[in-house]
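In: The amino acid sequence is not available; the structure is as follows:
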């Protein structure tokens, strides 16, 4: 009875709009928030709506609408829960909130555009249960990860922890790009591989480990070295590329191709006791730099020895690789503050981390000519 009385008061005090008006406002840029549960949105949701279950609205709303003065619209199944949700948002300080009359039932009846989202199976809910408990991920975020395709250049030191943690996180498709064969000296740091596989192609060995770890992920194996002739063709099918190579020439190829394809690039490098991580996405929302803004031209080989030449502490790739995987997941989920425009430097000997700001170079020959709309290459 009290709920009915409160509902009546909310109908009188809160702004209510029709689904047709909500659609017009949405086209004009106003955010529409669907507060139904995952089981309900399995049947569909308004195109472009942000889906935040009513239970997590207060925890997640700032990720969708950080500006309390932004105009918001709230939609549920029939228009009741959205009133309570709108009232709560007003209490949180949001100044302009509308409840959509009739909810999704009215939206569907009016023939307005609807999109369906991937739903998690029972096995996926069990495997990713700890992700589902995180408001910033949840079922919607996990479904997003499962739909993504990530290319990983190199299945060695950095590629090992990156691949394992992305497979564990539920990235739907991993593309492994490498043409090297496993050597016993690799095993000190390349934890994807085992001693009995010495002599095998690294991507074949990696596939065995990853499938044993998470049999549901899809793997694309590219037995090749990435170069200027094949980079765009291979990477063009992916949402992101992660550079785990130990080769500067390859790194520049990855950078140039990712910039031209408008997909984010996660960068990592290691030597002896030190590692670096950054993320480059000149066409992303923050319009950050590209790799060539930081390193315009390849330095002499004498200044950049490989791990085989300089040596590397065996556990260092684990530290840097897990940070790279974390940055990849943050960008794919559009959460947190990725290392775009920042270079993270780690020194294992004194366990120090330094953040260096990186500005986009307005005279960069590579990224300036490729800057356009902030789009994840058509894979939003």
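Out: Arrived safely, thanks for sending. From a predicted model like this one, the values you see are computed outputs, not experimental measurements.
In: From now on I want contacts and neighbour counts done on CA atoms only, so please keep to that.
Out: OK.
In: Checking residue 266 next. Helix, strand or coil?
Out: strand (DSSP: H, G, I helix; E, B strand; the rest coil).
In: any idea how far residue 349 is from it?
Out: Using CA to CA, to the nearest Å, residue 266 is found at 24 Å from residue 349.
In: Of the two, which one has the most company?
Out: Using other CA atoms under 10 Å, the more surrounded residue of residue 266 and residue 349 is residue 266, with 27 against 9.
In: who touches that one in this structure?
Out: 241-243, 277-280, 324, 327-328 (CA atoms under 8 Å, 6 or more residues apart in numbering).
In: at 7 Å what do you get?
Out: 241-243, 278-280, 324, 328 (CA atoms under 7 Å, 6 or more residues apart in numbering).
In: Restricted to buried residues, select those residues in PyMOL.
Out: Selection of the buried residues among the contacts of residue 266 in PyMOL, burial being defined by 16 or more other CA atoms under 10 Å:
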select buried, resi 241+242+243+278+279+280+324+328
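In: this is the other structure I want to compare:
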């Protein structure tokens, strides 16, 4: 009894400080330009939220409201499940200096009862919980997470670069991942290709990676293609994807990818490693100013100048770091946020623990994208690389 009285007094005190509006009036004010903030938790909003509302959980309201709405004179309406949390949230906003704050009486229950428009939740309950910390980012949110769920990315190779990139793309919720790799797991791979396991030595890398990814996130569809990119299949295998992640370990594949992504208008997220150093960039033919891979390497270097890992060796953690850079760039491209590594080459020296950024401009004389560049066919690219080796 005493607890009920104390609760009633607490609510009465809050209502004396905070204006309340009925749901229909809140909707009218929303249409006139007020900001409606739904302070319910992510899993509650997954079932639906008022059309036009900003989802911002109560626990993060004070931390994030200024980024979402810096104007303290704008009218703000706060909604929760039943109308109690919104009173607390409205009071908190008043203390922060927001002068026109009201709570929606009855919360989401009253909103639905009034027949007001509700948008279907962008995320179901599992997704809302799984991606909760990522959805908190204003640059992502529920809409961005849903966009990742619809994204299609193709990763070339489940090796040193592909392994970490694949793990984090799947964990982030990329909806469709195509993995192209015809190699098999060897014990010498395991110090750097962390997507595989000792028990899978001898198994195809594509299938081994699929097993790990589906165990990590069963929501992601992983399509495996145990084949090698060649002149006759490169376009067919990568088309219909949003982003191409280059995890190849040979120049022939990279030159094929560079030409195909340019012809298909697809961004290519590039990285390469050797011993203790690595580099990464993004080549995006959708941007007029973007260079291509052949602006960086017009012709393939000789085997002596660019040995692979089996010939030169590699520090196990090195491809992990560069692969994560690739995953980061791919997610940024899918979300349309940040500044991608277009026109920039990021280099890393593990021994010195130094990052450097070099400007990489489009070369008007580039044989791949220059003013007079022509396309003689993928077979010629394979022959060119074979001659260099």
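Out: Right, received. Where do you want to start? All figures in this text were calculated on a predicted structure; none of them were measured in a lab.
In: on that earlier part again, from the contacts of residue 266 of structure 1, pick the one nearest residue 132 of structure 1.
Out: For the contacts of residue 266 of structure 1, the closest approach to residue 132 of structure 1 (CA to CA) belongs to residue 328, at 18.2 Å.
In: mind checking the SS state of residue 246 of structure 1?
Out: coil.
In: list the contacts for the nearest residue to residue 162 of structure 2 once chain neighbours are set aside?
Out: With sequence-adjacent residues excluded and distances taken as CA to CA, 6 or more residues apart in numbering, residue 162 of structure 2 is closest to residue 247, at 5.0 Å. Residues in contact with residue 247 of structure 2 (CA under 7 Å, 6+ apart) are 155-157, 161-162, 271.
In: let's see it at 8 Å
Out: Residues in contact with residue 247 of structure 2 (CA under 8 Å, 6+ apart) are 155-162, 270-272, 323.
In: same question, residue 140 of structure 1
Out: 38, 51.
In: Please, which helix or strand holds it?
Out: helix 138-147 (DSSP states H and E).
In: Off-centre distance for that helix?
Out: Offset of helix 138-147 of structure 1 from its chain centre (CA atoms, centre = their mean, to the nearest Å): 10 Å.
In: And stretch 229-238 of structure 1, by the same measure?
Out: On CA atoms, centre = their mean, the centre of stretch 229-238 of structure 1 falls 19 Å from that of its chain.
In: Please apply the same query to stretch 64-71 of structure 1.
Out: The answer for stretch 64-71 of structure 1 is 22 Å, by CA atoms, centre = their mean.
In: With stretch 105-117 of structure 2 instead?
Out: Taking CA atoms, centre = their mean, one finds the center of stretch 105-117 of structure 2 at 34 Å from the center of the full chain.
In: Quick check: end-to-end length of that stretch?
Out: Terminal residues of stretch 105-117 of structure 2 are spaced 17 Å apart (CA to CA).
In: Which parts of it count as buried, going by neighbours?
Out: Buried, per 16+ other CA under 10 Å, within stretch 105-117 of structure 2: 105-108, 110-111.
In: and the nearest residue to residue 15 of structure 1 once chain neighbours are set aside, what does it touch?
Out: In this structure, residue 15 of structure 1 finds its nearest non-sequential neighbour in residue 98, 4.9 Å apart by CA to CA, 6+ apart. Residue 98 of structure 1 sits next to 14-17, 72-74, 86 when contact means CA under 8 Å, 6+ apart.
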